[in-house]
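Chemist: sharing a model prediction with you, sequence too.
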Amino acid sequence: MNNKNVFDTLKERGLIAQTTHEDEIRELLGKEKITFYIGFDPTADSLHIGHFMQLIVMKHMQNAGHRPIVLLGGGTTMVGDPTGKADMRPMITQEVIQHNADNFKKQMSKFINFDGENAIMVNNADWLLKLNYIDFLRDVGVHFSVNRMLTFECFKTRLEKGLSFLEFNYMLMQSYDFYKLHKDYGVIMEFGGDDQWSNILGGIELIRRKDGKQAYGMTFTLLTTSEGKKMGKTEKGALWLDPEKVSPYEFYQYWRNVDDADVIRLLKLVTFLPLEEIAEYEKCEGAELNKAKCLLAYEVTKMVHGEEEAKKANDAAMAIFSGGNAADMPSETVDASIINAGINVLDLLVQVGLIPSKAEGRRLIQQNGLTVNNEKISDVSTIIDNTYFENENEMIVKKGKKKFLKIVKA
């Protein structure tokens, strides 16, 4: 166990965005072993890279001897968090929520040790779905000022388009979760993404008003580029942690292809490499930074998909960039009859998902950005037929400098 105060570790790595009582929290984390919680609403059947930051923080805390509680939002998901959303979330059934929660548990177990009392996983459906509405309003609602709630960013941004009363209850429910976990498990601190700040403050205030006790909150940096753009989006959608949704190779490539300006900061945020080692890479410039990017991609892929998959992804990337082929390159299958008849290159690339539209494909070709079997494609009317599939019914397409796809005829 590391004797260093975990608060200093989180701060040095750039993970902390806001704290409610910085000096008190630092002192608390240095002298006591506390119980804290982070909530995850299972709105999809897999965690994505946005959740990954919370798992990293939880792992740092557990490594320092503190006890995490993972709160699955089986109840809150039935309402939907308005934070950061332009429109109301679609409602999903209890059965789907339960299925998603089960998947979350499996994925989180790769990061967090749930043996014995090291960490606990609970579901707020166990208490929220049993609440009597009148009792809840009298017991919890009485402590919330609507005037104050409307000043919070999560509500202000939605008022113009319309905020349903359903969503307006979300802050009360999350605050009640903090209070409930405080009573049942001795939780004194809630963590979350920086977009959860107002919800965390609601819980702290509720505990103070009902119990007269001091609770604490800390939020963490959202994963963004140096330009402030939210990270985690790929051409196919979110950067999921499920290998069925995003292959380990594609996952690796996402991190391998980050901008030069982001790589050092990301090594601090999403890996556990010692800061002294990362400092050595800060001296790198230009092409030298590729070593840091490969390290970042390998470390994150190893955490999410295991060492074997990380090595395979790394080897595949090396083979491709050295001009060879690799079994682990992402691939798409097309029906042999389509190739036998011949198909326009743009139609084929849209079909396999390498480009979102033919218009983008035209721009790509005009900018000399499309290669098939190491040959530049310069004509948008090129027809792909059997002559392109000489090597074991495979064709290698390269989009730009770094995006490769193997198209297999079957």
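Modeler: Thanks, I have the structure now.

Chemist: hey, let's count contacts and neighbours off CA atoms from now on
Modeler: Noted.

Chemist: thought residue 328 was touching residue 312, still the case?
Modeler: Yes - judged on Cα atoms under 8 Å, residue 312 makes contact with residue 328 at a distance of 6.9 Å.

Chemist: quickly list what's touching both of these two.
Modeler: Common neighbours of residue 312 and residue 328 are listed as residue 249 (criterion: Cα atoms under 8 Å, 6 or more residues apart in numbering).

Chemist: residue contacts, the residue most central in space within the chain?
Modeler: Centroid-nearest residue in the chain, with Cα atoms, centre = their mean: residue 49, separated by 1.6 Å. Taking Cα under 8 Å, 6+ apart, we find residue 49 in contact with 232, 238-241.

Chemist: dump the residues you listed into TSV; add secondary structure and neighbour count as well.
Modeler: Shown next, in TSV, are these (DSSP: H, G, I helix; E, B strand; the rest coil; neighbours: other Cα atoms under 10 Å):
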residue	secondary structure	neighbour count
232	coil	17
238	strand	16
239	coil	21
240	strand	23
241	coil	23
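
Chemist: now flag whichever of those is closest to residue 193.
Modeler: Ranked by distance to residue 193 (Cα to Cα), those are led by residue 232 at 14.5 Å.

Chemist: how much space separates the closest one from residue 136?
Modeler: As judged by Cα to Cα, to the nearest Å, residue 232 and residue 136 stand 37 Å apart.

Chemist: ditto for residue 233
Modeler: 39 Å.

Chemist: also this one, for the comparison:
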Amino acid sequence: LQMAGNRPIALIGGGTGMIGDPSGRSDMRTMMTPEIIQHNCDCFKKQMSRFIDFSEGKAMMVNNAEWLLGLNYIEFLREVGPHFSVNNMLRAECYKQRMEKGLSFLEFNYMIMQSYDFYELFQRYGCNMQFGGDDQWSNMLGGTELIRRKLGKDAHAMTITLLLNSEGKKMGKTQSGAVWLDPEKTTPFDFYQYWRNVADADVLKCLRMLTFLPIEQIDEMDHWEGSQLNTAKEILAYELTKLVHGEEEADKAQEGARALFSVGGSTENMPSCELADEDFKDGSIDILSILHKSGLSASRSEARRNVEQGGVSVDGEAVKDVKAVYARSQFEGEGMVFKRGKKKFVKVVVK
């Protein structure tokens, strides 16, 4: 939209974050402190700057705390309340799916608040279209209706398909299976690998939704099969990693990933874990400690299960003995590559 000459307004939820959106969730969100909300807002601005040009006059970033936190409750009810039908609200999918487990009055207000956001943006900045995920459809329509009823003007809503995790759930920030834009939470290498390992059926959808590759180029991939689909996945992973983390990190991630599947490939850019002297006992370290220390397993007990189930290998050789140990000297130089499952691996070296 920005490339087509429009001026985006990125809306940060400093006010709505105090409530929490029930859309796409089967449980109530964890309440956040004002400090956490402000920290999240600061992080969002930094992340969005990778995708939206916020230079002079090109785009705006506003925080709905600016108009929501100072609202007088009685005045708000009188001004906005008459324009919302409870019957219609309860028919909305985001509320309907919560009725059996229980919907708090706190969350019930969310649609009205998001609608009020659109009303404020329309009045303050002339914003006439709201764009978001398709789980926001009811909330967005509430805004267009509020603008029509109070101002007699037309406003519009546009949604895009949500990305879902492998369990078919919304890939939200607080759901398991999410991939993060923050390199502290998902490293550029793991980010690359996530997209490199998408299902065959999803790769073209993701290329169309998430990259700026010419649509004609993507259409040509429609008939790709077998190893060609792996090439498409590499293109997807590289393009997205470049967009989010920059070209240098994308190059490193691609080189590191390719090294795992080629004989004699360089492991220089592979994720690594450094062992210190205190990690060794009598000059050696056991397999369970390595898996836990490197983050390949969440605990020693999980590491034991991983080995027993045949999901662990070292430098390409399967490890079947939970008591396997490795000498310090084996990690010197290039180190050793430990792998868990098909997608998790790390190069282990000594300091």
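Modeler: Here it is on my side, so go on. Small disclaimer: the values here were computed from a predicted structure and weren't measured.

Chemist: what's the TM-score here?
Modeler: Here the TM-score for the pair of chains, by TM-score structural alignment, normalised by the length of structure 2, is 0.90; 349 aligned residues with a Cα RMSD of 2.5 Å.

Chemist: which residue in structure 1 aligns with residue 128 of structure 2?
Modeler: Aligned by TM-score structural alignment, residue 128 of structure 2 pairs with residue 188 of structure 1.

Chemist: thought that match was touching residue 182?
Modeler: Yes - at 6.1 Å, residue 188 of structure 1 counts as touching residue 182 under the criterion of Cα under 8 Å.

Chemist: mind listing the strands for the stretch 1-150 of structure 1?
Modeler: With DSSP state E, counting those that start in this stretch as the criterion, the stretch 1-150 of structure 1 has strands at 16-19, 35-40, 67-72, 120-123.

Chemist: can you add distance to residue 197 of structure 1 and give these back as TSV?
Modeler: Shown next, in TSV, are the strands of the stretch 1-150 of structure 1 (distance: least, Cα to Cα, whole Å):
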stretch	distance to residue 197 of structure 1
strand 16-19	8
strand 35-40	12
strand 67-72	17
strand 120-123	21
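
Chemist: okay, the ones you listed in TSV with distance to residue 214 of structure 1 and mean neighbour count next?
Modeler: As requested, the strands of the stretch 1-150 of structure 1 are exported to TSV (distance: least, Cα to Cα, whole Å; neighbours: other Cα atoms under 10 Å):
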stretch	distance to residue 214 of structure 1	mean neighbour count
strand 16-19	14	18
strand 35-40	13	22
strand 67-72	18	23
strand 120-123	22	16
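
Chemist: what's the closest of those strands to residue 379 of structure 1?
Modeler: That would be, of those and by Cα to Cα, strand 35-40, which comes in at 48.7 Å.

Chemist: the closest one to strand 67-72, inter-axis angle?
Modeler: Here the directions of strand 35-40 of structure 1 and strand 67-72 differ by 20 degrees (axes from the mean of the first three to the mean of the last three Cα atoms, to 10 degrees).

Chemist: in structure 2, what range does strand 35-40 of structure 1 match?
Modeler: Mapped onto structure 2 using TM-score structural alignment, strand 35-40 of structure 1 spans no residues at all.

Chemist: what's that strand in contact with?
Modeler: With contacts defined as Cα under 8 Å, 6+ apart, strand 35-40 of structure 1 is touched by 51, 54, 66-73, 185-192.

Chemist: cool, stretch 132-143 of structure 1 as well?
Modeler: Contact with stretch 132-143 of structure 1 is made by 172, 176, 206, 209, as judged by Cα under 8 Å, 6+ apart.

Chemist: so what corresponds to residue 112 of structure 2 in structure 1?
Modeler: Under the alignment by TM-score structural alignment, residue 112 of structure 2 pairs with residue 172 in structure 1.

Chemist: show me what whichever strand or helix holds its match is packed up against.
Modeler: Counting by DSSP states H and E, the element that carries residue 172 of structure 1 is helix 170-185. On a contact count with 3 or more Cα pairs under 8 Å, 6 or more residues apart in numbering; DSSP states H and E, helix 170-185 of structure 1 meets helix 197-211.

Chemist: which residues of the stretch 201-350 of structure 1 fall in helices?
Modeler: 248-256, 263-270, 275-281, 289-305, 307-321, 336-341, 345-351 (DSSP state H, counting those that start in this stretch).

Chemist: tell me which of those helices is the most buried.
Modeler: For the helices of the stretch 201-350 of structure 1, average neighbour numbers computed from mean count of other Cα atoms under 10 Å are highest in helix 248-256, which has a mean of 23.

Chemist: what does residue 105 of structure 1 align to in structure 2?
Modeler: Under the alignment (TM-score structural alignment), residue 105 of structure 1 maps onto residue 45 of structure 2.

Chemist: before we move on, the earlier item: and the residue nearest to the centre of structure 1, what's its match in structure 2?
Modeler: Residue 49 of structure 1 maps onto nothing in structure 2, by TM-score structural alignment.

Chemist: do you know how far residue 49 of structure 1 is from residue 304 of structure 1?
Modeler: The gap separating residue 49 of structure 1 from residue 304 of structure 1 is 10 Å, by Cα to Cα.

Chemist: what is in contact with those two at once?
Modeler: Contacts common to residue 49 of structure 1 and residue 304, judged by Cα under 8 Å, 6+ apart, are residue 241.

Chemist: residue in structure 2 matching residue 78 of structure 1?
Modeler: Under TM-score structural alignment, residue 78 of structure 1 pairs with residue 18 in structure 2.

Chemist: is it true that that match touches residue 29?
Modeler: No - with contacts counted by Cα under 8 Å, residue 18 of structure 2 stays clear of residue 29, the gap being 10.3 Å.

Chemist: look at those two and report which has more neighbours.
Modeler: Using other Cα atoms under 10 Å as the criterion, residue 18 of structure 2 and residue 29 rank with residue 18 on top: 17 against 14.

Chemist: for residue 117 of structure 2, see how far away that one is.
Modeler: Distance from residue 18 of structure 2 to residue 117 of structure 2, by Cα to Cα: 14 Å.

Chemist: now which residue in structure 2 aligns to residue 149 of structure 1?
Modeler: Under the alignment (TM-score structural alignment), residue 149 of structure 1 maps onto residue 89.

Chemist: I meant to write residue 138 of structure 1 there.
Modeler: For residue 138 of structure 1, the aligned position in structure 2 is residue 78, judged by TM-score structural alignment.

Chemist: now do the end-to-end distance for stretch 85-95 of structure 2.
Modeler: End-to-end distance for stretch 85-95 of structure 2, by Cα to Cα: 13 Å.
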